[in-house]
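Participant: Predicted model and sequence below, questions to follow.
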Amino acid sequence: MSHMHVPKYLWSDVVLTACFLINRMPSSVLHGDIPFSCLRPDKPLYHIPPRIFGCTCFVHDLTPGLDKLSPRSIKCVYTRRHRPATATEAPETVPTVSCPLPQSSSPLASEDPPPSDELPIAICKVISTSYQEALKHPLWRAAMDEEMRALLSCGTWILVHAPDSVDIVSCPSGIVILIVYVDDILISGSDVRGIEETKKYLQQHFVINDLYLLKETGLLGAKPVDTPMEVDPSVWDDSGEVLEDKVKYRSLVGKLIYLTVTRPDISFVVGLVSRFLDKPKQVHWDAAIRILQYVKKYPGNGLLFKKNGHLKIEGYSDADYAGSKSDRNSTSGCCTYLGGNLVTRRSKKQHTVARSSAEAECIAMAHTATEMIGVKNLLGELGSK
């Protein structure tokens, strides 16, 4: 109380307030009973009003002769929790201390200074919306020149003169498109032979390994299964000890995640086993092994892309309402079709707990809309309308 600068005339009220609270709280000495109830079992334990000692409170003013516009309450400090306060027994108000100020002989300025004619400089930041508009501004041109010099100094490409008789835009024999994002590369195009040559070229300059999942895990002679997951999976069972070799489990799950790029039929169950990378147990390892047994029985399953003559974008979504038994979170599933072919699919655990199946479905629809917008933007970058 000394540290909080509580006035000494309030210390007695602080002690009474502490006693009041202690007598109305469960005590370990009395095996969880309340002292006040043990002392006075005939008296009911009234509810303690939600007031904090020292807080600001207002007491109703019953002074006779007040008109309709006069204040009806007095601002006070709440200190009397130990006994009920009445109108005549109001908490003490904050004391007022008067201190005379020294008189100054210099006159004070009674008028505001005249307004200044200077106005702040207005800055307008405009981002160019096209290449032609950016060329009109010298700063944009300087920034582009600096970026080009940096790319040339790093050897990003080699500038060559295009032959006069060759059209650079059209490629009758087919094209190969490389979409690069940091260290991820997506190869696509209409020239199958060119795609294979590109892959061979990358193998000559980078280390590319084949993932022999069955051979590495010793499941070449394992019994195949028809489904990648049991009807009632036991992955939610918390019993059992944590695996000694966590790295082996994480490595297997990481390879299964890579396999989902061409095997969307195992996306959901792979996402399920990937939730236990921190503390994997034997039931989680058995669930991952079952996925390999399913892959062994259906090694040729994959995606079939057909030429349907249109680039219509379609999206489908679904949700596993409260599928996670540990936190009751749902799992969203969405698929995006381009020209009648599946191009993206996602199985993602929702961050919020849906209160109904309709809410879980709406969250899944939002994820699907995001995927469709991403596919549309990618088509725009490739020049497709």
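Facilitator: Done, it's in.
Participant: rest of the way, CA atoms for contacts and neighbours
Facilitator: Will do.
Participant: just the strands in the stretch 201-350 of the chain please.
Facilitator: Along the stretch 201-350 of the chain, counting by DSSP state E, counting those that start in this stretch, strands occupy 313-320, 331-338, 341-349.
Participant: now the helices for the stretch 251-385 of the chain?
Facilitator: For the stretch 251-385 of the chain, helices defined by DSSP state H, counting those that start in this stretch occupy the ranges 267-273, 282-297, 357-381.
Participant: Show me what the first one is packed against.
Facilitator: Here helix 267-273 touches helix 246-259, helix 282-297, strand 341-349, going by 3 or more Cα pairs under 8 Å, 6 or more residues apart in numbering; DSSP states H and E.
Participant: One more: the longest one?
Facilitator: In terms of contact count using 3+ Cα pairs under 8 Å, 6+ apart, helix 357-381 is assigned the packing partners strand 313-320, strand 331-338.
Participant: now the first one against strand 341-349, angle please.
Facilitator: Yep, that's strand 313-320 we're talking about. 30 degrees (axes from the mean of the first three to the mean of the last three Cα atoms, to 10 degrees).
Participant: angle of strand 313-320 against strand 331-338?
Facilitator: Orientation check (the same axes, to 10 degrees): strand 313-320 against strand 331-338 gives 170 degrees.
Participant: In strand 313-320, which of the residues would be classed as buried?
Facilitator: Neighbour-count burial for strand 313-320 flags 313-315, 317-320 (criterion: 16 or more other Cα atoms under 10 Å).
Participant: Verify the contact between Met372 and Lys312 for me.
Facilitator: No - counting by Cα atoms under 8 Å, Met372 does not reach Lys312; the two are 10.7 Å apart.
Participant: looking at the helices of the stretch 251-385 of the chain, which is closest to Leu220?
Facilitator: Nearest of the helices of the stretch 251-385 of the chain to Leu220, taken as Cα to Cα: helix 282-297 at 8.3 Å.
Participant: here's the one I want to compare it with:
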Amino acid sequence: MALLIYVDDILVAGTDSAQIDRLKQFLDKTFKIKDLGHLNYFLGIEAFISTDGLNICQRKYTLEILKEYGFMDAKPAKTPITAGQKLSSLEGTPLDKPEVYRRLVGKLLYLTNTRPEITYAVQQLSQYVDKPRNTHLMAAHRVLRYLKGSPGKGMFYPANSQIKLQGFSDSDWATCAETMKSVTGYCIYFGKSLISWKTKKQATVSRSSSEAEYRALASTVCEVQWLLYLLADLKVKPNSPTTLFCDNKFAIAIGENYVFHERTKHIEIDCHVVKQKVYEGVIKLMSVPSQKTTC
């Protein structure tokens, strides 16, 4: 049995309904709880359970955002961000009410819990919450117009899923024109179910695209290890090493080969967690063509 607790909201999951009932009775006797029955709404996330699996979305939350910012009747956009768009902290004019932008970005960040396709766009927007400009607000409004086209879109987790982890790691080298830092992106699947994803600017500047890819691999490996710890707590153990796909063969070679010392001595030690986990058999690195990683 597992409990997910956020302040005074509790979600209980388990394989023994009698044990769950005993737990609820104990909690009610101790704290006086209110039993809301089977899962259907939790922290703004709507859940629909069937024999086929679990579907989660944030339709109500999305519609509330659209209504608050006046986009209920807006023309939908096909993508959350314009292809090739590069935001800057210097272009445009400063906003008179920056708190409006900050509030919107905060709401969009929470929406990425069920909408992984807006993660990159929101990551770009979140870099400018300190001093937002009108160009940043326009980009945020495009995300809203994209959401207008599919407010109920979410995630589906089938009831019968293969007990296997696999991930995809990628990076966008020197994509930030102001700092020349790269962006890490990854997604991890449990069977066919997407369970973890992230887009984040790397902490340091990478001297090559291979180094940026290797740093992205290191971040992905750390997430895989955390997921394995979580699965172990739930008494679930994958039968094989986690397959990790990357479209940079040199980055894979760094992770598998201890001979590249001269070329990689400037990379921080913490990045070499990839080598350690390959050696331990936790992950298995695989090459994948770049065109097959494009969503």
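Facilitator: Everything's here; your move. Fair warning: this is a prediction, and the values are worked out from it, not measured in the lab.
Participant: Now tabulate the helices and strands packed on helix 267-273 of the first structure in TSV and tack on mean neighbour count and distance to Val235 of the first structure.
Facilitator: Output for these, formatted as TSV (neighbours: other Cα atoms under 10 Å; distance: least, Cα to Cα, whole Å):
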stretch	mean neighbour count	distance to Val235 of the first structure
helix 246-259	16	14
helix 282-297	20	6
strand 341-349	19	16
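Participant: and the ones you listed as CSV, adding distance to His205 of the first structure?
Facilitator: Converted to CSV, these look like this (distance: least, Cα to Cα, whole Å):
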stretch, distance to His205 of the first structure
helix 246-259, 22
helix 282-297, 31
strand 341-349, 29
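Participant: do you know which of these lies nearest Phe20 of the first structure?
Facilitator: Here strand 341-349 is closest among those (Cα to Cα), at 50.0 Å.
Participant: whereabouts in the second structure does that closest one align?
Facilitator: Using TM-score structural alignment, strand 341-349 of the first structure lines up with residues 193-201 of the second structure.
Participant: where's that stretch relative to the chain centroid, distance-wise?
Facilitator: Centre-to-centre, stretch 193-201 of the second structure and its host chain are 3 Å apart (Cα atoms, centre = their mean, to the nearest Å).
Participant: again, but for stretch 158-174 of the second structure
Facilitator: 11 Å.
Participant: and if you look at stretch 19-32 of the second structure?
Facilitator: Worked out by Cα atoms, centre = their mean, stretch 19-32 of the second structure lies 34 Å from the chain centre.
Participant: so what corresponds to Val283 of the first structure in the second structure?
Facilitator: In the second structure, Val283 of the first structure lands on Thr135 (TM-score structural alignment).
Participant: tell me the average deviation of the match of strand 341-349 of the first structure from the first structure after fitting.
Facilitator: Following the fit onto the first structure, the mean deviation recorded for stretch 193-201 of the second structure is 0.7 Å by mean Cα distance after the TM-score superposition for the first structure.
Participant: follow-up on the earlier one: distance to Thr56 of the first structure for the strands of the stretch 201-350 of the first structure - can I get that in JSON lines?
Facilitator: Shown next, in JSON lines, are the strands of the stretch 201-350 of the first structure (distance: least, Cα to Cα, whole Å):
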{"stretch": "strand 313-320", "distance to Thr56 of the first structure": "51"}
{"stretch": "strand 331-338", "distance to Thr56 of the first structure": "49"}
{"stretch": "strand 341-349", "distance to Thr56 of the first structure": "47"}
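Participant: out of those strands, which comes closest to Val242 of the first structure?
Facilitator: Nearest to Val242 of the first structure, of the strands of the stretch 201-350 of the first structure and by Cα to Cα, is strand 341-349 at 23.3 Å.
Participant: What residues in the second structure pair up with stretch 73-87 of the first structure?
Facilitator: Counting by TM-score structural alignment, stretch 73-87 of the first structure falls onto no part of the second structure.
Participant: Where in the first structure does stretch 162-169 of the second structure fall?
Facilitator: Counting by TM-score structural alignment, stretch 162-169 of the second structure lines up with residues 310-317 of the first structure.
Participant: before we move on, back to that, out of the strands of the stretch 201-350 of the first structure, which is closest to Ile291 of the first structure?
Facilitator: Closest approach to Ile291 of the first structure among the strands of the stretch 201-350 of the first structure (Cα to Cα): strand 341-349, 16.1 Å.
Participant: mind listing what Glu256 of the second structure touches?
Facilitator: When contacts are counted by Cα atoms under 8 Å, 6 or more residues apart in numbering, Glu256 of the second structure touches 275, 278-279, 285.
Participant: that older thread, select, out of the helices of the stretch 251-385 of the first structure, the one closest to Trp236 of the first structure.
Facilitator: The nearest among the helices of the stretch 251-385 of the first structure, by Cα to Cα, is helix 282-297 at 8.6 Å.
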